[in-house]
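# Give me coordinates for this.
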Amino acid sequence: MTVSAPLRHLLDGYASVPAFVLNPAKDFLAVNDLTEALFAPFARVDNLARMTFLDAAARRFFPRWDSFAESIVAGLRHAQGLDPDDPRLLEVVRSLSDESEVFAALWSSQTVYGKTRDATELEHPDVGRLWLTSQAFDVRGSQGQLLVVYQPEPGSASAEALTLLGALHATSRQSSGR
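So this is what the prediction gives:
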């Protein structure tokens, strides 16, 4: 599953907020620069479910980890209800069930919901606590793709922290030659 060029341009146009595209299995299909900076504490930015349950950084990064983890599982279950034979989704669920007892327990709880807007609290090691609103949009014409945008309250400390994070990330990329 690939992201169209116009959607990629839209992501890049969100310079002041993290924006990314996920598939139903929670694989990151595309991210903007600020998303790279935001998720830098993780070993790999590849699959949000795997990052949540298998990366040690997750429990520090998501201060309300229990709630976030439950929402990830509920979203996967929602996606499975829409396409029960999605091979990538089945692979992620099987792998996480084998590798994480917590995931397996949450998966067996049968909780299902899709979300379009949610308050998200994050703790970034470089800029501290961030309070963001997560907005999710289905991408028309690209079945299964979900555009997610994390927005701070305008003029808030979180907005200032995201600006600082973006500057730190740009400086880091320049010094490493990327």
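# all contacts plus neighbour counts: C-alpha atoms, from now on.
Noted.
# count of neighbours near the spatially closest residue to residue 153 that is not a sequence neighbour?
Excluding its sequence neighbours, the residue lying closest to residue 153 (Cα to Cα, 6 or more residues apart in numbering) is residue 159, at 6.6 Å. Close neighbours of residue 159, defined as other Cα atoms under 10 Å, add up to 19.
# repeat for residue 143
Residue 143, neighbours per other Cα under 10 Å, totals 11.
# ok, now how distant is it from residue 46?
20 Å (Cα to Cα, to the nearest Å).
# Show the contacting residues for the residue nearest the centre of the chain.
For the chain, the residue sitting closest to the mean C-alpha position, by Cα atoms, centre = their mean, is residue 48 at 5.2 Å. By Cα atoms under 8 Å, 6 or more residues apart in numbering, the contact set of residue 48 is 26, 27, 28, 72.
# part of a strand, is the third one?
Yes - counting by DSSP: H, G, I helix; E, B strand; the rest coil, residue 28 is part of a strand.
# Give me the number of neighbouring residues for it.
17.
# what do you get for the last one?
Around residue 72 sit 24 other residues, with neighbours defined as other Cα under 10 Å.
# tell me which residues of the helix or strand hosting it are tucked away?
Using DSSP states H and E, residue 72 sits within helix 65-82. For helix 65-82, a neighbour-count test (16 or more other Cα atoms under 10 Å) marks 65, 68-80 as buried.
# and this one, so I can compare the two:
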Amino acid sequence: MSNDLGDFLRSRRSRIQPAEAGLREYGRRRVPGLRREEVAQLAGVSVDYYIRLEQGRGKHVSDAVLDAVARALRLTDPERLHLYALARPTGTVDARPTTASGVYTDTIRPGARLILDALTAPAFILGRRMDVLAWNALGDLVSGFSRVPASERNQARYLFLEPAAPTFYPDWETVAGETVAYLRLDAGLHPDDPKIEALVAELSARSPEFRRHWAAHPVKEKTFGTKLIHHPEVGRLDLGYETLALPGDPDQLLVLYTAEPNSPAAAALARLAERHALTV
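This next block holds a predicted model:
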């Protein structure tokens, strides 16, 4: 039986050395990082209680205990959110709501569509599971969404199953880690979503690289950063990206690629738009 909570906790205690936590090392350690009893000590809970939590048997665990474990393991905010979601998989944690009505939809509001088309930067909208729901013209020229069948328009699927992905993303390993980290976060927030389960199962079966990254239990939001793209028409694009949750639809994310003014990337985007008769 799968125990995602236990796997996650073990992965996080393995990265902290006792000295870093102010503890004395003693005895021979068979695995790296903190022992379970050391995490319990740091969190101020009994060893038996922590062991049951790591074994997935900690029913009705309190906020205070989860917060104490999060502090002991030095979890980031996204990792803490993931811990709550895994500890309470029945949906009792309303950590990141869906639409205003409480029901997720992959339909794009007309207003969001107008915003997307009004943007002069490459932009697209991601839904749950990193499905690509919509894009503007320049976003399509950069990423080629329209050339992909609708049922396969998914960022994770492209990254791990498309042979051209490592060429398109020269820093493929970094992008892969970020993608899996966000997918982990999304899966933890929506444990009853069969489409997420199906996507993870498909990628695990078909991609050894995905299995390797997934087994590390990374958890991270995709809020902003940089993206290096090798475009087949205009070559290297050093871009920034910003990710914004749409008001009323926080499971839908507006992603914008940005280029510094007068930079080579800005010039390359202008050339790309000009070749295809776009006004930017």
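# and the residue nearest to residue 153 of structure 1, how far is that from residue 135 of structure 1?
Counting by Cα to Cα - residue 159 of structure 1 and residue 135 of structure 1 are separated by 16 Å.
# contacting residues for the residue mapped onto residue 37 of structure 1 from structure 2?
When structure 2 is aligned by TM-score structural alignment, residue 37 of structure 1 is paired with residue 141. Listed by Cα under 8 Å, 6+ apart, the contact set of residue 141 of structure 2 reads 272, 273.
# Remind me which helix or strand residue 141 of structure 2 belongs to.
Using DSSP H and E, residue 141 of structure 2 falls in helix 137-143.
# Now the element after that helix, going C-ward?
Assigned by DSSP H and E, the successor of helix 137-143 of structure 2 is helix 155-161.
# Over in structure 1, find the residue span that following helix aligns onto.
Using TM-score structural alignment, the residues of structure 1 aligned to helix 155-161 of structure 2 are 48-54.
# Following superposition onto structure 2, what is the mean distance for that stretch?
When structure 2 is superposed, stretch 48-54 of structure 1 averages 0.7 Å from its matched positions, counting by mean Cα distance after the TM-score superposition for structure 1.
# Longest strand in structure 1, by number of residues?
Using DSSP state E, we find that the single longest strand of structure 1 is strand 128-138.
# How are the strands of the stretch 1-150 of structure 2 distributed by residue range?
123-126, 132-135 (DSSP state E, counting those that start in this stretch).
# so what does the first one touch, helix or strand wise?
Counting contacts by 3 or more Cα pairs under 8 Å, 6 or more residues apart in numbering; DSSP states H and E, strand 123-126 of structure 2 packs against strand 132-135, helix 137-143, strand 249-258.
# Contacts only, for the counterpart of residue 85 of structure 1 in structure 2.
Aligning on TM-score structural alignment places residue 85 of structure 1 opposite residue 192 in structure 2. By Cα under 8 Å, 6+ apart, residue 192 of structure 2 lies in contact with nothing.
# about what we covered before: which is the succeeding secondary structure element to the helix holding residue 72 of structure 1?
helix 87-99.
# how many other residues sit next to the aligned partner of residue 170 of structure 2 in structure 1?
Residue 170 of structure 2 maps onto residue 63 in structure 1, with residues paired by TM-score structural alignment. By other Cα under 10 Å, 15 other residues sit near residue 63 of structure 1.
# now the counterpart of residue 12 of structure 1 in structure 2, nearest residue through space, not along the chain?
Using TM-score structural alignment, the partner of residue 12 of structure 1 in structure 2 is residue 117. Leaving out its chain neighbours, the residue that sits closest to residue 117 of structure 2 by Cα to Cα, 6+ apart is residue 136, at 5.3 Å.
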